[in-house]
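Enquirer: After the sequence you'll find the predicted model.
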Amino acid sequence: MPRPTNSEIEQYYFDLFRSHYALPAGRIEYADKPDVILHGERRLGIEIANLYLADGSDPASEQVQRRRREQVLERAQSLHLASGGRRIELSAAFDPGVPILEIDPLARKLAEIAMRVQGSSGQVDSLTFDHVPELTFLYHSGKEYAGARWRSVQSYAVPFVSVERVRQLVVEKTAKVADYDKGCQAFWLLLVVDFMDPAQDQFIEWPDGVALAKSPFERILIYKPQFGQVVDAVQAAM
């Protein structure tokens, strides 16, 4: 099945948003720069973006780290089997505060630990991997089978809304407003937080007493689709 395009993802989120939020009356047009144009009493342009907790170019971001966790586990299992290890299924959790910087060294450490504990079963004593700060938890059932696969069993704490990331996104989108449809009389910025993605999930209540610098966007809305929750990010008065 082909991966949805950015336009299809934006349309999906906006269709959900329309079901949860009373928009001004008018005809909806899916476009580009901005992503949506509402033709009503006035022409309203709406730009859509996902609000990630960190920029995806940051090596410590969840977007990067989740790929690296899977790479570490896949490489470690391969090394374990190549060394004559049993086909056990291993579950691991990693410390988000200790980002994975290199795949191979960590994979080798994990493969060595697996070789030591493969004869037992259950949760692995943390003293066994206290020399590996990236790890917080290890478990294996002790069973051996052909399709065994090593897995990440990550747990997450849900933080409060990342005001700084909102500021950064507003700055990024403001720089593009000059290229937006000139026929629009106003613009909104819709920031989507998909709680199914740990790289995005956050409580979206806007903190009291905090205001963003005034922007070209008439409104900046933060939207959590699965909860039907929409809040305004407060902007300073002119």
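Expert: Everything's here; your move. The structure displayed is predicted, hence computed values, not measured ones.
Enquirer: switch to C-alpha atoms for all contacts and neighbour counts from now on
Expert: Fine.
Enquirer: remind me, longest strand of this structure?
Expert: strand 135-144 (DSSP state E).
Enquirer: Does anything pack onto the very next helix or strand once past that one? Which helices or strands?
Expert: Note on strand 135-144: by DSSP states H and E, the next helix or strand toward the C-terminus is strand 151-152. In terms of contacts (3 or more C-alpha pairs under 8 Å, 6 or more residues apart in numbering; DSSP states H and E), strand 151-152 is packed against helix 62-82, strand 88-94.
Enquirer: now the longest strand of the chain and strand 88-94, what's the angle there?
Expert: On the basis of axes from the mean of the first three to the mean of the last three C-alpha atoms, to 10 degrees, strand 135-144 is oriented at 170 degrees to strand 88-94.
Enquirer: In this structure L221 contacts F187, no?
Expert: No: here L221 does not reach F187: they are 11.3 Å apart, not a contact under C-alpha atoms under 8 Å.
Enquirer: Looking at the two, which is more packed in?
Expert: Applying other C-alpha atoms under 10 Å to L221 and F187 shows that F187 carries more neighbours, namely 22 against 17.
Enquirer: Can you tell me the element that one falls in?
Expert: strand 186-192.
Enquirer: Can you list the helices and strands that that strand packs against?
Expert: With contacts taken as 3+ C-alpha pairs under 8 Å, 6+ apart, strand 186-192 sits against strand 43-50, strand 219-224.
Enquirer: Quick one: work out the angle between the first one and strand 219-224.
Expert: It refers to strand 43-50. 40 degrees.
Enquirer: related to what we said a few turns ago, just say which of the helices and strands packed on strand 151-152 is most tucked in.
Expert: Ranked by mean neighbour count, the helices and strands packed on strand 151-152 are led by strand 88-94 with a mean of 21 (mean count of other C-alpha atoms under 10 Å).
Enquirer: dropping in the other structure now:
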Amino acid sequence: MTKTKEWFVSWFDTNYYHTLYKHRDYKEAENFMQNLIAFLKVKKDALLLDLACGKGRHAIYLNSLGYNVIGADLSKNSIKKAKKHENERMHFIEHDMRNPFKIKFDIILNLFTSFGFFEDDAEDIAILKNIKNGLNKNGIAVIDFMNCTHVISNLVAEEIQIIDGITFKINRYLENGFIVKEINFEADGKQHKYFEKVKSLDLQKINLYLNSVGFKIKHTFGNYQLEEFNEQTSDRLILVLE
């Protein structure tokens, strides 16, 4: 029996994924990186890993600020696009974050809700272990997750987006402890259905994961301006770990 492809493998590797999210705010990503780099006082000779980098928007911007960056992502398609921007101080690799890293980093960034994809808690914990083991002494990890409490209380159940002539019908719901985004559309003469599923992890649950691998939360922020985290109102749950 063939194993069903995990949702993120099949969806992230399609061109439709890039079509749906083509209007993402690069300025917001750049401001976040500026704020974070300033806050962490990252030295210019630091080696940074953008883990689950997608097409590399954060990595590319960090590199433009003069940093040595490696971007890693499971999606062959995304890495192929990102590799067009490579230079001597920035490289992109295909990598499943459940697998350990071959080298160590000063900063590891896991941004834009690229965590909590797995049914089995042990797989999420394995990722945290890899991140911890992938850091140099005094290294810092940053996990930028959604604030599930806020997301659930403001869940938009149905939405339609028309992009490049494709009508994306989007449904959001809770199922088995996951926040699910179901995406239906017709394109290239076929009906398509994809999912995005992220585990509903509040700060308390994430902290249990972190404690199990010996990570400590150093700072908690609620948005890309690095304002204080509020469980009811903050958009994001941004964790600075050591």
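Expert: Alright, I've got the coordinates. Since the model is a prediction, treat every value here as computed from it, not as a measurement.
Enquirer: Quick check: TM-score for this pair?
Expert: Scored against TM-score structural alignment, normalised by the length of structure 1, the superposed chains reach a TM-score of 0.28; 91 aligned residues with a C-alpha RMSD of 4.5 Å.
Enquirer: picking up where we left off before, tabulate the helices and strands packed on strand 186-192 of structure 1 (TSV), appending distance to E70 of structure 1.
Expert: Below are these laid out as TSV (distance: least, C-alpha to C-alpha, whole Å):
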stretch	distance to E70 of structure 1
strand 43-50	23
strand 219-224	27
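Enquirer: of those strands, which approaches K173 of structure 1 most closely?
Expert: Smallest distance to K173 of structure 1 across those (C-alpha to C-alpha): 8.3 Å, for strand 43-50.
Enquirer: what packs against that closest one?
Expert: Here strand 43-50 of structure 1 touches strand 36-40, strand 186-192, going by 3+ C-alpha pairs under 8 Å, 6+ apart.
Enquirer: Can you tell me the element Y61 of structure 2 falls in?
Expert: Short version, using DSSP H and E: Y61 of structure 2 is in helix 57-64.
Enquirer: Who are the packing partners of that helix?
Expert: helix 26-40, strand 68-73, strand 90-94.
Enquirer: Would you mind saying which of these lies nearest K197 of structure 2?
Expert: Closest approach to K197 of structure 2 among the helices and strands packed on helix 57-64 of structure 2 (C-alpha to C-alpha): strand 68-73, 17.4 Å.
Enquirer: Give me the neighbour count for K80 of structure 2.
Expert: 15.
Enquirer: and the helix or strand that contains it, which residues are buried?
Expert: For K80 of structure 2, the host element (DSSP H and E) is helix 76-82. Neighbour-count burial for helix 76-82 of structure 2 flags K76, N77, S78, I79, A82 (criterion: 16 or more other C-alpha atoms under 10 Å).
Enquirer: which of those sit farthest apart?
Expert: K76 and A82 (9.9 Å).
Enquirer: what's the neighbour count on T19 of structure 2?
Expert: By other C-alpha under 10 Å, 12 other residues sit near T19 of structure 2.
Enquirer: Can you tell me the element it falls in?
Expert: helix 15-20.
Enquirer: Now do the buried residues in that helix.
Expert: Buried, per 16+ other C-alpha under 10 Å, within helix 15-20 of structure 2: Y16, H18, L20.
Enquirer: Buried deepest among the helices and strands packed on strand 43-50 of structure 1, which one?
Expert: With neighbours taken as mean count of other C-alpha under 10 Å, these reach their highest mean count in strand 186-192, at a mean of 21.
Enquirer: what angle do it and strand 36-40 make?
Expert: Counting by the same axes, to 10 degrees, strand 186-192 of structure 1 lies at 130 degrees to strand 36-40.
Enquirer: Give me the helices and strands touching the helix or strand containing I113 of structure 1, please.
Expert: Element membership for I113 of structure 1 (DSSP H and E) is helix 103-117. For helix 103-117 of structure 1, the packing partners by 3+ C-alpha pairs under 8 Å, 6+ apart come out as helix 62-82.
Enquirer: Packing partners of the helix it packs on?
Expert: By 3+ C-alpha pairs under 8 Å, 6+ apart, helix 62-82 of structure 1 packs against helix 103-117, strand 151-152.
Enquirer: Show me the one of the ones you listed that comes nearest V230 of structure 1.
Expert: Closest approach to V230 of structure 1 among the helices and strands packed on helix 62-82 of structure 1 is made by strand 151-152 (31.9 Å; C-alpha to C-alpha).
Enquirer: Touching the closest one from outside, list them.
Expert: R69, E70, L73, E89, L90, S91, A92, A93, F94 (C-alpha atoms under 8 Å, 6 or more residues apart in numbering).
Enquirer: And for the first one, nearest residue in space, chain neighbours not counted?
Expert: With sequence-adjacent residues excluded and distances taken as C-alpha to C-alpha, 6 or more residues apart in numbering, R69 of structure 1 is closest to S152, at 7.0 Å.
Enquirer: Based on its surroundings, how many neighbours for that neighbour?
Expert: Residues lying near S152 of structure 1 (other C-alpha under 10 Å) number 17.
Enquirer: Same check on F8 of structure 2?
Expert: Number of residues near F8 of structure 2 (other C-alpha under 10 Å) recorded here: 15.
Enquirer: hang on, isn't it packed against K181?
Expert: No: at 11.9 Å, F8 of structure 2 does not count as touching K181 under the criterion of C-alpha under 8 Å.
Enquirer: any common contacting residues for these two?
Expert: Contact criterion C-alpha under 8 Å, 6+ apart; residues shared by F8 of structure 2 and K181: E196.
Enquirer: sorry, back to before: what's the angle from the helix holding I113 of structure 1 to helix 62-82?
Expert: 50 degrees.
Enquirer: Show me what the helix or strand that helix 103-117 of structure 1 is followed by is packed up against.
Expert: Where DSSP H and E defines the elements, the next helix or strand beyond helix 103-117 of structure 1 is strand 122-123. Under the contact definition 3+ C-alpha pairs under 8 Å, 6+ apart, strand 122-123 of structure 1 sits against strand 135-144.
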